[in-house]
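# sequence isn't available, so here's the structure alone:
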């Protein structure tokens, strides 16, 4: 996973916990960001490596580039929150990770969350009044947090991009790259 030195290079944070990350929800958007000439940075509460999964089976590991304590939303142009059940469940209990997500949402920069990742958005109290999607089991959590849950492949609401599952990765990645290339505000409010 190489980095580009293009003058229009954006730096995208991928925030994950130590384990439980759905591998394709990290690696596919990561590779798309890199292939588009941008820099991807893996951020986690602790240094070392993180354990990805293919559903419930252990998959690859990946080295953490920066810890949550060493970064701020100002360091990046966008944030990606991969899913997996255990990953966002752990992130939502880490106050610094939740604060980083809240800062990203307040900044107006693109925040892209897939599958179970909106749990962290719920914990950060940033879904109120927003239209979003997720893995179906999060519907009640999102509605209880004041969000409007819809069953669609990809939903863009201002700077927030959400998708339901790995099958939705093409739509998720397209919306993410559009927001990175043209700015989160340019993506408007659309559904796919």
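Great, that's in hand. The model shown is predicted, which means the values in this text are computed figures rather than measured ones.

# CA atoms for contacts and neighbours, from now on please.
Will do.

# which residues in this structure form helices?
Along the chain, counting by DSSP state H, helices occupy 23-35, 86-91, 95-107, 118-123, 139-144, 169-182.

# single out the most deeply packed of those helices.
helix 118-123 (a mean of 25; mean count of other CA atoms under 10 Å).

# so for residue 160, which of the helices of the chain sits nearest?
Proximity to residue 160 (CA to CA) singles out helix 95-107 among the helices of the chain, at 7.7 Å.

# packing partners of the closest one?
With contacts taken as 3 or more CA pairs under 8 Å, 6 or more residues apart in numbering; DSSP states H and E, helix 95-107 sits against strand 110-114, helix 118-123.

# so which of those is nearest residue 173?
Closest among the helices and strands packed on helix 95-107, using CA to CA: strand 110-114, at 8.9 Å.

# let's have the helices and strands packed on helix 95-107 in JSON lines, adding distance to residue 169.
As requested, these are arranged in JSON lines below (distance: least, CA to CA, whole Å):
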{"stretch": "strand 110-114", "distance to residue 169": "8"}
{"stretch": "helix 118-123", "distance to residue 169": "15"}
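
# list the contacts of the nearest residue to residue 155 once chain neighbours are set aside.
Closest residue in space to residue 155, ignoring its immediate chain neighbours: residue 191 at 4.5 Å, by CA to CA, 6 or more residues apart in numbering. Counting by CA atoms under 8 Å, 6 or more residues apart in numbering, residue 191 makes contact with 152, 153, 154, 155, 156.

# structure two is appended below for comparative analysis:
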């Protein structure tokens, strides 16, 4: 069980991310000492839906789940909708889930979990308009600020960021170390 300060966390995002759902958890992870890598379809600056801009550290097709301890999926309507059409992004989600590494998805981020067929039999939450998709993919959907089911934590919206980030960090710290520091 490594402390968060010895963990490598991958964030997948592209243009149209919800500013606070990427930036705030990322900041909290970095402040706690985690090594955080932001991967996007292209290694360039990406834009949030409210005007934030951040440079991607890597291309999605250049990262591997084996090189990270955990995965975080921020929301925003455009961001996960674009990412779920990128086979490498969906493949990364599948790889993290298959390896039972911690995965966190907030707001519309669970759309990637649906695309990866990773919610069947799970208890999850998400933005209200995503909940039907989650149910149709075989999940039990609840309305709580942070829902932990095994290696997965999901949340509903930006107001849930403190609970979401706390639950995500706790999952990472409880997981067996998977990447040498």
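Okay, I see it. What you see is a predicted model, and the numbers here were worked out from it, not measured in a lab.

# hang on, the earlier thing: which of the contacts of residue 191 of the first structure are buried, as a ChimeraX select command?
In ChimeraX, a selection of the buried entries from those looks like this (16 or more other CA atoms under 10 Å):
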select :153,154,155,156
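
# among the contacts of residue 191 of the first structure, which are in strands?
Among the contacts of residue 191 of the first structure, the members found in strands (DSSP state E) are 154, 155, 156.

# trace the last one over to the second structure, please.
What it means is residue 156 of the first structure. In the second structure, the residue matched to residue 156 of the first structure (TM-score structural alignment) is residue 148.

# how close does that match sit to residue 45 of the second structure?
Using CA to CA, to the nearest Å, one gets 31 Å for the distance from residue 148 of the second structure to residue 45 of the second structure.

# equivalent analysis for residue 53 of the second structure, please.
6 Å.

# what do you get for residue 137 of the second structure?
When distance is defined by CA to CA, residue 137 of the second structure is 33 Å away from residue 45 of the second structure.

# looking at those two, which is more packed in?
residue 137 (20 against 13; other CA atoms under 10 Å).

# ok, that one touching residue 117?
Yes. Assessed by CA atoms under 8 Å, residue 137 of the second structure is found in contact with residue 117 at 7.0 Å.

# give me the distance between residue 105 of the first structure and residue 75 of the first structure.
Remark: distance between residue 105 of the first structure and residue 75 of the first structure (CA to CA) = 14 Å.

# now which residue in the first structure aligns to residue 118 of the second structure?
Structural alignment (TM-score structural alignment) places residue 118 of the second structure against residue 126 in the first structure.

# residues in contact with that match?
Residue 126 of the first structure neighbours (CA under 8 Å, 6+ apart): 102, 105.

# how close does the residue nearest the centre of the first structure get to residue 124 of the first structure?
Central residue of the first structure (CA atoms, centre = their mean): residue 81, 2.0 Å from the mean position. Taking CA to CA as the measure, residue 81 of the first structure falls 13 Å from residue 124 of the first structure.

# which residues in the second structure does stretch 102-112 of the first structure align to?
Against the second structure, stretch 102-112 of the first structure falls on residues 94-104 (TM-score structural alignment).

# who's in contact with the matching stretch?
Contacts for stretch 94-104 of the second structure (CA under 8 Å, 6+ apart): 65, 69-73, 116-118, 151-154, 164, 168, 171-172, 175.

# wait, doesn't the residue nearest to the centre of the first structure sit right on residue 14?
Yes. Counting by CA under 8 Å, residue 81 of the first structure touches residue 14, with 6.0 Å between them.

# in space, what's closest to residue 177 of the first structure - neighbours in sequence excluded?
Per CA to CA, 6+ apart, closest to residue 177 of the first structure is residue 33, 7.0 Å.

# map that neighbour onto the second structure.
Counting by TM-score structural alignment, residue 33 of the first structure lines up with residue 29 in the second structure.

# from residue 6 of the second structure, how far out is its match?
As judged by CA to CA, residue 29 of the second structure and residue 6 of the second structure stand 11 Å apart.
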